[in-house]
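A.B. asks: here you go, sequence then predicted model.
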Amino acid sequence: MENDADDAREALDVVEEAQKLNAERLQRPRRYWVMLGLFLSVLALLPYTSSWPVVFQLVVPLAAVVVIAVVVAWKQPTAVRKIKLSGRMVAQLLGFALLAGIIGGLSRAVYAEQGWWWVPMVAAIIMFTIVTTLAPLMDRSWARQVSHIGK
């Protein structure tokens, strides 16, 4: 009887360790969040291009995004992970996107109305900081949630 309890405890410990390992493997690498932060920073800096010719307004940000993607994502892991978003995950993602939209929109509006040159730069720094700090936390939360399904 005591032997069965020890075996059961050992099996539960193995399952718990596997769940922790799965949660770690499901997390995206840090460079992914740096890349996303840089993408949003490029979008925050778009007000600076408002006086440029239209062709440059379209080509320069696109070229910057392509360069960022090539440099940051040049050596991605081959495994592709698929996570089905639950209601809580969707709410977190929408809140994150809403925050980025509000910061970018306010930055653009203040720059257009007041002409303060530093506002888009500050918005870009804030967006980059938010993405590189909060997004990994959100990703860890998602990974834990997915790895604990069935508990």
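C.D. replies: Noted; the coordinates are in hand. For clarity, every value in this text was computed on a predicted model and none was experimentally measured.

A.B. asks: going by C-alpha atoms from here, please, whenever you check contacts or count neighbours.
C.D. replies: Noted.

A.B. asks: all helices of this protein, in order?
C.D. replies: Under the criterion DSSP state H, helices of the chain are mapped to 2-26, 30-44, 54-72, 87-114, 118-147.

A.B. asks: can I get those helices in a markdown table with distance to Arg81 and mean neighbour count?
C.D. replies: Converted to a markdown table, those look like this (distance: least, Cα to Cα, whole Å; neighbours: other Cα atoms under 10 Å):
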| stretch | distance to Arg81 | mean neighbour count |
| --- | --- | --- |
| helix 2-26 | 7 | 13 |
| helix 30-44 | 14 | 21 |
| helix 54-72 | 19 | 14 |
| helix 87-114 | 16 | 15 |
| helix 118-147 | 11 | 19 |
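
A.B. asks: could you export those helices as CSV, including distance to Ala79?
C.D. replies: Formatted as CSV, the helices of the chain follow (distance: least, Cα to Cα, whole Å):
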stretch, distance to Ala79
helix 2-26, 10
helix 30-44, 14
helix 54-72, 17
helix 87-114, 22
helix 118-147, 15
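
A.B. asks: comparison target, given below:
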Amino acid sequence: METDAAGARAALDAVEATKKLNAERLRRPKRYWIMFGLFLAVFALLPYTTNWPALFQLAVPPVLLILIAVVAAWKQPTAVRKIKLSGRMTIQLVGFAILAGVVVGLSRAVYTEQGWWWVPLMAAVVAFTLVTTMGPLIDRSWARQVSRIEK
């Protein structure tokens, strides 16, 4: 009887250790969230380009996004993290995207209507801060969700 309990305890400890290791491996590096924060900041700053020539309005944002992606991907590990989104994870992602869209959209509307020059700049800072702080929290939540053992 005692050996069964010891074997079961060892198996449970191994499962718990594997669960913690998986949760750690499923988290994205911090620069991943910095990259997405910078992407949103670029979109938040787009109202400043309204007086630029049309060619620059169309060319500068993609060039900035590509530059940010190249810098963030420098020496990126080759391992790909594949996470299949569940219902709860999808709701978190959609809520996160809606929040960022509302911040950027409201700043653009206020800038267009009121002409307050500082609103897109503040929206860029808020969007960047939201992504870099909430992104890792969502990532940890997803890792816990994926590594959870179904009963």
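C.D. replies: Great, that's in hand. Please read all numbers here as calculations on a predicted model, not as lab measurements.

A.B. asks: list the TM-score for the superposed pair.
C.D. replies: Overlay of the two chains. TM-score (TM-score structural alignment, normalised by the length of structure 1): 0.97; 151 aligned residues with a Cα RMSD of 0.8 Å.

A.B. asks: and the helices of structure 1: which comes nearest Val80 of structure 1?
C.D. replies: helix 2-26 (9.6 Å; Cα to Cα).

A.B. asks: the closest one packs against which elements?
C.D. replies: The contact analysis (3 or more Cα pairs under 8 Å, 6 or more residues apart in numbering; DSSP states H and E) places helix 2-26 of structure 1 against helix 118-147.

A.B. asks: with structure 2 superposed, average distance for the helix it packs on?
C.D. replies: The superposed helix 118-147 of structure 1 is, by mean Cα distance after the TM-score superposition for structure 1, a mean 0.4 Å from where its aligned residues fall in structure 2.

A.B. asks: that helix to helix 30-44, inter-axis angle?
C.D. replies: Helix 118-147 of structure 1 and helix 30-44 are oriented at 140 degrees to each other (axes from the mean of the first three to the mean of the last three Cα atoms, to 10 degrees).

A.B. asks: what range in structure 2 does helix 118-147 of structure 1 sit on?
C.D. replies: Under the alignment (TM-score structural alignment), helix 118-147 of structure 1 falls on residues 118-147 in structure 2.

A.B. asks: chain center to the matching stretch, what's the gap?
C.D. replies: Relative to its chain's centre, stretch 118-147 of structure 2 lies at 6 Å (Cα atoms, centre = their mean, to the nearest Å).

A.B. asks: so which of the helices of structure 1 is nearest Thr78 of structure 1?
C.D. replies: Of those, nearest to Thr78 of structure 1 by Cα to Cα is helix 2-26, at 12.7 Å.

A.B. asks: angle of the closest one against helix 118-147?
C.D. replies: Using the same axes, to 10 degrees: helix 2-26 of structure 1 against helix 118-147 is 150 degrees.

A.B. asks: what's in contact with helix 2-26 of structure 1?
C.D. replies: 81, 140, 143-144, 146-148 (Cα atoms under 8 Å, 6 or more residues apart in numbering).

A.B. asks: try it again at 10 Å.
C.D. replies: 80-83, 139-149 (Cα atoms under 10 Å, 6 or more residues apart in numbering).

A.B. asks: average offset of it relative to structure 2?
C.D. replies: Looks like 0.8 Å for helix 2-26 of structure 1 (mean Cα distance after the TM-score superposition for structure 1).
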